[in-house]
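>>> here are the coordinates; sequence isn't available:
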């Protein structure tokens, strides 16, 4: 049996509105918002009393999605440093291909984005960078050099 597709990547955030604004500025589209509570999220997550707000964001081509979730109850858990370094084990980065890395950085800085290092050139192929966005999310950008 094979999988059909990767449906989405879930990211827990502390400010859903700020995260939606950030990813909208990046170029993603808000597909929908919902409140989740009751038996289904409790069973699925193995938690009691789940109440959360969810925003589903999609890339313009419709193939990539991020599910942004803000937990109201139980409160989101933080383990380790709030802004872990890029070499921390586990899922911690989402990468997007962009047309203009400098223009994208300018727009995202208005939403609090901070470069982790600097924009790097990979051979004659890409400009690359990592930045920290809302809730400490590391977002990587790649601009193809043509």
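Thanks, I have it. What you see is a predicted model; the values in this text were computed from it and never measured.

>>> switch to C-alpha atoms for all contacts and neighbour counts from now on
Noted.

>>> which stretches of this structure form strands?
Shown for the chain, the strands assigned by DSSP state E span residues 9-12, 29-37, 51-58, 65-73, 93-98, 114-115, 120-122, 126-132, 138-144.

>>> what about versus this one:
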């Protein structure tokens, strides 16, 4: 019997320029702000490999409480790369997918606050309606509505 077992996925991290704008975007999707904090010091840099750092974070939780997104705004060290406009076939982490009840209503609300539909809303095998949305700061999210159970 294996002693090491995965317990859960804790969160996905997204680095942003504006915590306020990113929080508002994810609140519009339906996540709740659990809290904000400042993380700094050499202990944090030992975890990330960045040395001394100063980062402002916000933790956002899904309504079921099982998944979280940690939004981070780096004050120090400065940002060194920007992948926000990478196409969906770029290497690396790309997007977070959310299950929603009414994809058309969600897309409409997100477009009203400046998000853009990447392609179109499509139906997959009469089971799901799916789309990608580029929101605040170019953050890419997927939306999925189950249409047949």
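Alright, I've got the coordinates. Please read these numbers as outputs of a predicted model, since none were measured by experiment.

>>> still on that earlier bit, quick check: which of the strands of the first structure is nearest to residue 106 of the first structure?
Checking these against residue 106 of the first structure by CA to CA gives strand 114-115 as the closest, at 10.3 Å.

>>> matching residues in the second structure for the closest one?
With TM-score structural alignment applied, strand 114-115 of the first structure matches the range 116-117 in the second structure.

>>> quick check: that stretch compared with the first structure, mean distance?
Comparison of stretch 116-117 of the second structure with the first structure after fitting gives an average deviation of 0.7 Å (mean CA distance after the TM-score superposition for the first structure).

>>> how far off centre is that stretch?
Put simply, stretch 116-117 of the second structure sits 16 Å off its chain's centre (CA atoms, centre = their mean, to the nearest Å).

>>> TSV for the strands of the first structure, including mean neighbour count?
Compiled in TSV, the strands of the first structure are given as follows (neighbours: other CA atoms under 10 Å):
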stretch	mean neighbour count
strand 9-12	15
strand 29-37	14
strand 51-58	19
strand 65-73	19
strand 93-98	14
strand 114-115	18
strand 120-122	13
strand 126-132	20
strand 138-144	20
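
>>> picking that back up, for the match of strand 114-115 of the first structure, which outside residues touch it?
107, 110-111, 131-135 (CA atoms under 8 Å, 6 or more residues apart in numbering).
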